[in-house]
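K.L.:
Next comes the sequence, and after it the predicted model I'd like to discuss.
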Amino acid sequence: MVTLTGQSLCMEQVKRILWENAAVVACGEAMARVADSRRAVEKIVSSQEIVYGITTGFGKFSDVLIAPDDVETLQLNLIRSHACGIGEPFPEEVSRLMLIFRANALLKGLSGVRPVVVERLIDLVNHRIHPVVPQQGSLGASGDLAPLSHLALVLLGEGEAFYQGEKMSGNDALMKAGLEPLVLTAKEGLALINGTQAMTAQGVLNYLHAEQLGFAADGIAALTMEGLKGITDAFEEEIHIARGYPEQTAVAKRIRDYLQNSQLTTRQGELRVQDAYSLRCIPQVHGASWQALGYVKEKLEIEMNAATDNPLIFDGGKKVISGGNFHGQPIAFAMDFLKIAVAEWANISERRIERLVNPQLNDLPPFLSSNPGLESGAMIMQYAAASLVSENKTLAHPASVDSIPSSANQEDHVSMGTIGSRHCAMIIANTTRVLATEWICAMQAADYRGVELLSPRTKKVYELGRTACASIFSDRIFHYDMERTASLIRSLGWNDTFIGLEKNTLMEA
């Protein structure tokens, strides 16, 4: 069980909620803060004070006063009118995280909603009701208005949701789970949709997938080292300590651990003095991407515990401050950085693929073909990988450098963080397929070199890879092999599967 406090949610807890189906509960003290904040809103409404978003319209309509009798209609109109999402829905995992992060933000007790709103968000999580949220249509300030409006619709018994994997109306999903729709009152609609939870939810899922992809990149690169009889001297600890980046040093150690007791690697001067950069600089390039992941994780863990709506209520309602915490710039930058970091894993992987298939760069059969000329082997696998790498370069263009004014120029600078987050997911998918292609080629090279000569750990990488892609003895439809191998990468907890084997395999060796 994971307890939401509004302050302490972390990546490890997110993993438990997503992949171990851990239940979610609200902290009692946090719920007391929510109730205190709500009393402040009710006092503002009853005294008819002029406070943005509580007794006024929204955005450019902030100067329009709202009568007390129209408060509920105002909130309903807000949710319906702002539900302008476009395109395919986010994955259910993203929708699930949006619910969790929105509940967690409200538990800070600064948003003025009733406790029942938080309870219902958590009910949706625990009953596995995931709102259908279109991916496109957010500017990333004033937060993710359109995506979060689609999420809020389900609380009202409107919109659409996935209930236990089946798509249906929001009302049907609530009924099947035995839940009642909410009627929103003052401030609650605005509190639900004024936030960065769509970009943050997709961003967190991106990070979790990228983390495992990084471990996969290291392990697959180690197998490629053996396929190309790579020189291990470049991975010695001293050279990496001399530069000083801990992430670079960690990658070098992982490669050394993978390759321990290999009979296929070489030392400098045995076959050649130096390897090409795509082999020799694995720690430097992969390590730099790991540095970016560290930055991204820090920002995401701050944001998933952040109050990002407007206005915020302080000192029991004595201060109600309109600000801009809904602006997604920190996450926009983080996602753009993550896009570049993951794209570089694909960039250098594709260069290693080229070295595996190009007969001018190795002593293996041309394109790893068992019958060169009559059969093309891995020739077009490299084409496909190159295509994905090129596409990544377009997707990696920073979304955060763009802005466009909205709401009659009241909202005149926006983050485009949700676009960056979506493009990052696309880059991760492309990079997964590039690494899958390298894995296939590295396994085929190992077949030619002698699988029995692999190190104990890379042999395990080889054997697992062969469960998705059999050895290639003649041309076939390689699309299926590439997709199965990519699916294997996505499904693995690579760190737990291979990094955790270190002690056992070294003892066996």
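P.N.:
Structure received. Numbering: from 1, shown residues only.

K.L.:
For the rest of this, base every contact and every neighbour count on C-alpha atoms.
P.N.:
Noted.

K.L.:
Can you tell me the element the residue nearest to residue 84 when sequence neighbours are not counted falls in?
P.N.:
Excluding the flanking residues, the one nearest residue 84 by CA to CA, 6 or more residues apart in numbering is residue 146, at 5.4 Å. If you go by DSSP states H and E, residue 146 is part of helix 145-155.

K.L.:
Show me what that helix is packed up against.
P.N.:
helix 71-82, strand 129-131, strand 134-136, strand 160-163, helix 170-177, helix 188-193, helix 197-227 (3 or more CA pairs under 8 Å, 6 or more residues apart in numbering; DSSP states H and E).

K.L.:
Put this next to the previous one:
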Amino acid sequence: MTTTEPTHRTGRAPHAGGEDRPTVEITFERYTVEELYRIAVTAPRLALAPDVAAKIEAGGRYIERISGEDRHIYGVNTGFGSLCETRIDPAEMVDLQHKHLVSHACGVGDLVPERISRLAMLVKLLTFRAGYSGITLETVERLLELWNADVIPAVPKKGSVGASGDLAPLAHLALPVIGLGRVHVRGEVVEAAGALAELGLQPLRLRPKEGLALTNGVQYINALAVDSVVRCGELIGSADLTASLSIQGFSCADTFYQRILHETSLHPERGAVAANLRNLLEGSNHHTLPGCNIAQEDPYSFRCVPQVHGAVRQTYAHVRTVIEQECNSVSDNPLFFPEHDRVILGGNLHGESTAFALDFLAIAMSELANIAERRTYQLLSGQHGLPDFLAPRPGLDSGLMVAQYTSAALVNENKVLATPASIDTIPTCQLQEDHVSMGATSAYKLDTILDNCEYVLAIELLAAAQAIDLNEELRTSEWAARVLREFRARVPRLDEDRQTSIDIERSRDHLRTHRAAWAAALA
């Protein structure tokens, strides 16, 4: 789960506001999920590598050459979807692309964060770099101009069914190119027309196929996927850490994470979790205390951490690979191959791979939260020498009793949300698009599950820290001592009842602040 430093060529270029910032060239190299995420959040200037620009330009010239031919060319001289057999007058082919964008901009709901819009732009640019979409270099360069000026399209969250492309959100992503829609500028959302005028840019008049090229493909759900995959990696590492604190606070045995045990398993991910636990627990005397289970048979939520966390890691690794492949693929239809003089209609606009992957990851992350909640419950159970509900004076004080209720409520919500969206399809476009992925719903559900998982881990962190403080004979590991020093600077020990929601929010903030560093330091 450690991130890889970018390998793509960088230089220095002036920022739109005056200061310098690096420039990242878009090349034909394969970009990792982490690289894409880092580019979106650090927002360097973007440029096309010369060979990429040449490939795009060749594709645009090919469309210009064939657009006047007397044959059906979908998206160039025909209508869209089930209107694919309706020919368009050559004089109206440019109007067709404009009308395509405005008619397909049907997104609703809150705007996605600016980083998601940036990710969608970036993944869209990766599709265009192959030169098979028929978009012109001028239009691609307009997207780069907007990015480099920090004028980022504002995209409503909902409206995609994850096939035929993410038509509605991607239409909103493209509207500023023609001077419509809204954009993020300096932390505000403003009309695109005014932002373009401020930059001295005129709206573009799209050429044949360009409107469809801008809206086709599943770059929106892949952008949501990149964001979630990075976040998952950090939460998975953090879960090993919170589990190690709970293991110490609960005076667990030292048996279930031993190397010799995990050499009997052919699942390397289990061994990685066990290795993390050995590292995180080194120097602790938790397994020698009077509160230990004399049979060394700790509850499964502790004893099976390597197996459950390891299974989550297996799912995460699979999903990460799928999403990386998707982001580096060409997601569009039709595709144009100038070197073969062929126009090929196909299904690269279908987001089933992303939808399946996100639904699978939702199940895994729901389980990661589930087992963390079970550990929290055990810490509050009054066993292993700990007081009921981790209250110094149980009865007068309720301690963290109801914090576990909150955790249970979030886990219950996750279990409902873990039902796959991709098992459903609702036909669209007069049955021309009769099977869709519903991958956008998969992405939204996963995002909520991750929010809940973050809270559940934060509640476990709160409970584990309290258990360690109340476990008077415990000598913690160096890792735990360092983590607890930092944590207690933000969340004081609970000596008597106070408003627990404040402590939960502070614990979540602490987790958010440190999760990337924790994950990077572990296997």
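P.N.:
Arrived safely. If you're wondering where the values come from, they're calculated on a predicted model, not measured in any experiment.

K.L.:
that older thread, from the helices and strands packed on helix 145-155 of structure 1, which stretch is densest packed?
P.N.:
strand 129-131 (a mean of 31; mean count of other CA atoms under 10 Å).

K.L.:
can you list the residues that contact it?
P.N.:
The contact list for strand 129-131 of structure 1, computed with CA atoms under 8 Å, 6 or more residues apart in numbering, reads 92, 95-96, 124, 150-151, 154, 159-164, 170, 173-174.

K.L.:
re the thing from before, residue 246 of structure 1 is nearest to which of the helices and strands packed on helix 145-155 of structure 1?
P.N.:
Among these, helix 197-227 comes nearest to residue 246 of structure 1, with 15.1 Å by CA to CA.

K.L.:
show me where the stretch 201-350 of structure 1 has strands.
P.N.:
For the stretch 201-350 of structure 1, the strands defined by DSSP state E, counting those that start in this stretch cover 312-314, 319-321.

K.L.:
State the distance from the residue most central in space within structure 1 to residue 311 of structure 1.
P.N.:
What sits nearest the mean C-alpha location of structure 1, by CA atoms, centre = their mean, is residue 206, with 1.1 Å. Distance of residue 206 of structure 1 to residue 311 of structure 1, given as CA to CA, to the nearest Å: 29 Å.

K.L.:
again with residue 381 of structure 1
P.N.:
53 Å.

K.L.:
looking at it, the residue nearest to the centre of structure 1 is touching residue 427, isn't it?
P.N.:
No - shown here, residue 206 of structure 1 and residue 427 do not form a contact pair, counting by CA atoms under 8 Å, at 9.6 Å.

K.L.:
quick one: stretch 144-153 of structure 1 aligns where in structure 2?
P.N.:
Mapped onto structure 2 using TM-score structural alignment, stretch 144-153 of structure 1 spans residues 166-175.

K.L.:
Oh, that last question was meant for stretch 98-114 of structure 1, not what I typed.
P.N.:
Using TM-score structural alignment, the residues of structure 2 aligned to stretch 98-114 of structure 1 are 120-136.

K.L.:
now do stretch 426-434 of structure 1
P.N.:
On structure 2, the counterpart of stretch 426-434 of structure 1 by TM-score structural alignment is residues 448-456.
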